[in-house]
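1. model this:
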Amino acid sequence: MMACGSRSNEIVDEFEKLVIKMNPPRVTVDNTSDMTATLVKVDSANKYGTLLEVVQVLTDLKLTINRAYISSDGEWFMDVFHVVDEEGNKLYDGQVIDRIEQSLGAGSLSFRGTDRCVGVEAEAEAAQTVIELIGRDRPGLLSEVFAVLTNLKCNIAASEVWTHDGRMAALMYVTDAETGGGIEEPERLDTVKRLLRHVLRGSSRDKKAARAAISARAAAPHAQRRLHQMMHADRGVHRADDGDAAADDRSLPVVVVEDCAERGYTLVNVRCRDRPKLLFDTVCTLTDMQYLVFHGTVIAEGSEAYQEYYIRHLDDGAAASDQDREQLRRCLEAAIQRRNTEVHIIIIII
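-> Below you'll find the predicted structure:
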């Protein structure tokens, strides 16, 4: 049965590739239509995850998306993104424009998974072992984790940590202290996982309260994409109460999820303080929850950001129940908030 299922998936995948080859993505970088931003226009065959691919590429290139207009009814994906560089200027760097066209153009878009990095970062991580950690957040936790890895002769090349609702998710990129390459010995990897789980659990006896996983893969996953997935999965197991005080906090995002039955969609409205990578975080959450964005408008040109999406679930169309819509609302709120508690990449030289 597994062999048949695998063969079926391969046929579907090859059919999708054939459709994309027949209708290759068209990418236009327009510096003349808008006085303040560069317009990136993407037209391609539509598939699940395409929007996230585009947003991820633009985010990885450290571009700010001031406006976006999304339309993907039927089998075609047509989006326009108003972007500026880190200084708030239009894109005049030919290398950046080339990277956009190469990353989103024919032969690239929809063949690259959204769990991969763009550019040389993935190549640099190829020789590293990736450690994923989930556990209860507490003071001094990272110091204990670093101490364990150092005692086990693991060099910590980089790490990225998010905390939210009393939980912590981390990605550690480590190498062997002697060889400088990835760690491959099964017994050593088992020891690393066992000791890290012990540190993460602390005084808790709940074995599900902490998780440590190791991957000595050829290329590391896209860090922030993976952190979203980890915290989303953990939220279903360890959910903190919102509390009455939080409800009165005006800095919290306002997320409204409504049934739009007459059009067959679920309508999502997000209004919150603008910040870098906000669009990536919301689109990532919608993708992880298996929602497709058919129409959308994003405006983020001041201190406040506004996002509107007309979505359907991959399986059931619109979010069918009040429970589905409430779960989506909570997950979007969490995705927006936890970026504010991230610990940036740390480089340790030993």
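
2. from here on, contacts and neighbour counts on C-alpha atoms
-> Will do.

3. List of residues touching the helix or strand harbouring Val12?
-> In this structure, Val12 is located in helix 2-22 according to DSSP states H and E. By Cα atoms under 8 Å, 6 or more residues apart in numbering, the residues outside helix 2-22 that reach it are Ser44, Ala45, Ala106, Gly107, Ser110, Phe111.

4. mind redoing it with 6 Å?
-> Outside of helix 2-22, the residues that reach it under the criterion Cα atoms under 6 Å, 6 or more residues apart in numbering are Ala45.

5. Just give me how far that helix sits from the chain centre.
-> Relative to its chain's centre, helix 2-22 lies at 25 Å (Cα atoms, centre = their mean, to the nearest Å).

6. tell me the contacts of the spatially most central residue of the chain?
-> Nearest to the mean C-alpha position of the chain, counting by Cα atoms, centre = their mean, stands Arg225 at 2.6 Å. For Arg225, the contact set (Cα under 6 Å, 6+ apart) is empty.

7. Please give the element, helix or strand, for it.
-> Judged by DSSP H and E, Arg225 forms part of helix 223-235.

8. Distance from that helix to the middle of the chain?
-> Relative to its parent chain, helix 223-235 has a centroid offset of 8 Å by Cα atoms, centre = their mean.

9. Next, the structure of the following sequence, for comparison with the previous one:
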Amino acid sequence: MNQVCSPYFDPDFDSLPERIHGPECRITIDNDSLEDCTIVKIDSVNKQGLLLEVVQVLTDLNLTILKGYISSDAGWFMDVFHVKDELGNKITDPRVINYIQQAAGASKDGVHRNQECRTGGIVFNCGSPGEPTAIELTGTDRPGLFSEISAALADLQCNIVEAHAWSHNERLACVAYISEASTDSPIDDHRLAAIEGHLTTVLRATTVEETLNEQETAKTAYGLITEEGEAMVTDVERRLHQLMLSAGDFEAPSSSSKVSEGSEGSEEEEKSHSVCIESCDEKKYSIVSIWSKDRRRLMFDTVCTLTDMEYVIFHASIDSHKGFAFQEYFIRHVDGCALSTESEKERVIKCLEAAMERRVCDGVRLELCANNRVGLLSDITRVLRENGLSVVRADVATRGSKAVNIFYVRDISGNDVDIEFVKSIKREMGAIDLAVMNETTTTSSTISPLSPRSHGRMFCYNRLIK
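-> Okay, the predicted model is just below:
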């Protein structure tokens, strides 16, 4: 009788692809090679948006990126970052190292971030039971608009759990997380529609022409949807960038262009960044070179904008030195084409400049802490508005029974804000702990050694593309 035998399978066969090609993602934290910073190395299967996700992980931990080298040709993503912590030291905390390895350690589907360890604000998760409802607002900015929005939500008996607002080039973008004031529960759909309509009316309460602007809206935020139909976690700062981009804040308002015409040398004094785009015809790349005053989250802002404008970053180099940063990106559109027209290049330049400017606020930073209650934000912003101060950026959060509010304010008339005057406002705010910090930025016409106007691109990936 013939014996039937099953085919033999080598038990090591399942691990053969990994042994040939390596794991899907490898993360190395190196504290030995350099004396003054930590090297974070990431090798992974590439996908669109992966660079942004990695940069976002480092940004959420408030790490400073000193240098970066990125290459993602041939379906493989290789990335090296030189980073420091908030105090300028190496990363030695095992919890931070473990978080980087877990958050950046992606499976084949990409980076998975631990939502409980995030530091970039509440994410969009409107469908979960018990979660606050996220409302997005975009429109033409005007003095006191954020105060009007806060007052409208208070009148509608909405508790503001968290809110973030940016204003730039006479545009406003705001993401607010709200719940029912009486029960602290999510808001039902029927009431939500009324709230959206009321807030839209507030945004459009300017002129007849602006009332017709469809960009001035309030709507429920449901986050991004993947191709499989699943909700994707969206960082609140990335969403603010997207909202400002959709509102067209990269187009300078007519008022600012008129002012700059008659002020000789003002452009040189006020310009703290420069963006230029060249063509690499040999490899069909567009080379984006960015020089800017260095600051935290700068790389996140530029990579976020290029990604959301549907450009793929194939190679990149980042360097910072003596307070200045230089970034160089080799990009193509997702359809595989380089930037072919001058109008497209001009639009990318404007959008990158706007992305770098949105986060930088000229004015006074206010930090306020008080026992949380319905209408607290409305009362605080009303006092600021009645004293001639306009909120240009806001980060509002609740921590248990406490409300922590951070505002950047400036004078409605365009004059410098007197810090002593701001401190005197505290008397009108009652039992609110107020800290005042002058964060008015000053620009200089000094050209950095990294400026493309001094000696062109500092370093590039010519060795990779020749």
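
10. Overlay them and tell me the TM-score.
-> Laid over one another, the chains give 0.86 as their TM-score (TM-score structural alignment, normalised by the length of the first structure), with 329 aligned residues with a Cα RMSD of 2.8 Å.

11. The helix holding Arg225 of the first structure maps to which residues in the second structure?
-> The alignment of helix 223-235 of the first structure onto the second structure (TM-score structural alignment) covers residues 236-248.

12. At which residues are the helices of the stretch 51-200 of the second structure located?
-> With DSSP state H, counting those that start in this stretch applied, the stretch 51-200 of the second structure shows helices at 94-104, 145-155, 189-203, listed in chain order.

13. okay, those, which one's buried deepest?
-> By mean neighbour count, with neighbours taken as mean count of other Cα atoms under 10 Å, helix 145-155 ranks first of the helices of the stretch 51-200 of the second structure at a mean of 21.

14. Aligned to Phe421 of the second structure, what sits in the first structure?
-> Under the alignment (TM-score structural alignment), Phe421 of the second structure maps onto nothing in the first structure.

15. element containing Phe421 of the second structure?
-> When elements are defined using DSSP H and E, Phe421 of the second structure is found to belong to helix 419-424.

16. Tell me the mean distance between the helix ranked longest in the second structure and the first structure once they are aligned.
-> Once the second structure is assigned using DSSP state H, the helix that runs over the most residues is helix 342-358. For helix 342-358 of the second structure, the mean distance from the matching residues in the first structure following superposition reads 0.7 Å, by mean Cα distance after the TM-score superposition for the first structure.

17. So which bits of the helix or strand following that helix are buried?
-> Scanning forward in sequence from helix 342-358 of the second structure by DSSP H and E, the next helix or strand is strand 364-371. By neighbour count, and taking 16 or more other Cα atoms under 10 Å as the criterion, the buried residues in strand 364-371 of the second structure are Val364, Arg365, Leu366, Glu367, Leu368, Cys369, Ala370.

18. which outside residues touch stretch 294-308 of the first structure?
-> 66-73, 268-274, 309-311.

19. Over to stretch 145-160 of the second structure?
-> Residues outside stretch 145-160 of the second structure that contact it (Cα under 6 Å, 6+ apart) are Tyr177, Ile178, Ser179, Glu180, Ala181, Val374, Gly375, Ser378, Thr381, Arg382.

20. distance of Val283 of the first structure from Met172 of the first structure?
-> Val283 of the first structure sits 24 Å away from Met172 of the first structure, going by Cα to Cα, to the nearest Å.

21. go on, Gly94 of the first structure?
-> 34 Å.

22. what does Cys4 of the first structure give?
-> From Cys4 of the first structure across to Met172 of the first structure, the span is 37 Å (Cα to Cα).

23. And the two? Which one has more around it.
-> For Cys4 of the first structure and Met172, the more surrounded residue by other Cα atoms under 10 Å is Met172, and the numbers stand at 24 against 9.

24. I appreciate the help and will end here.
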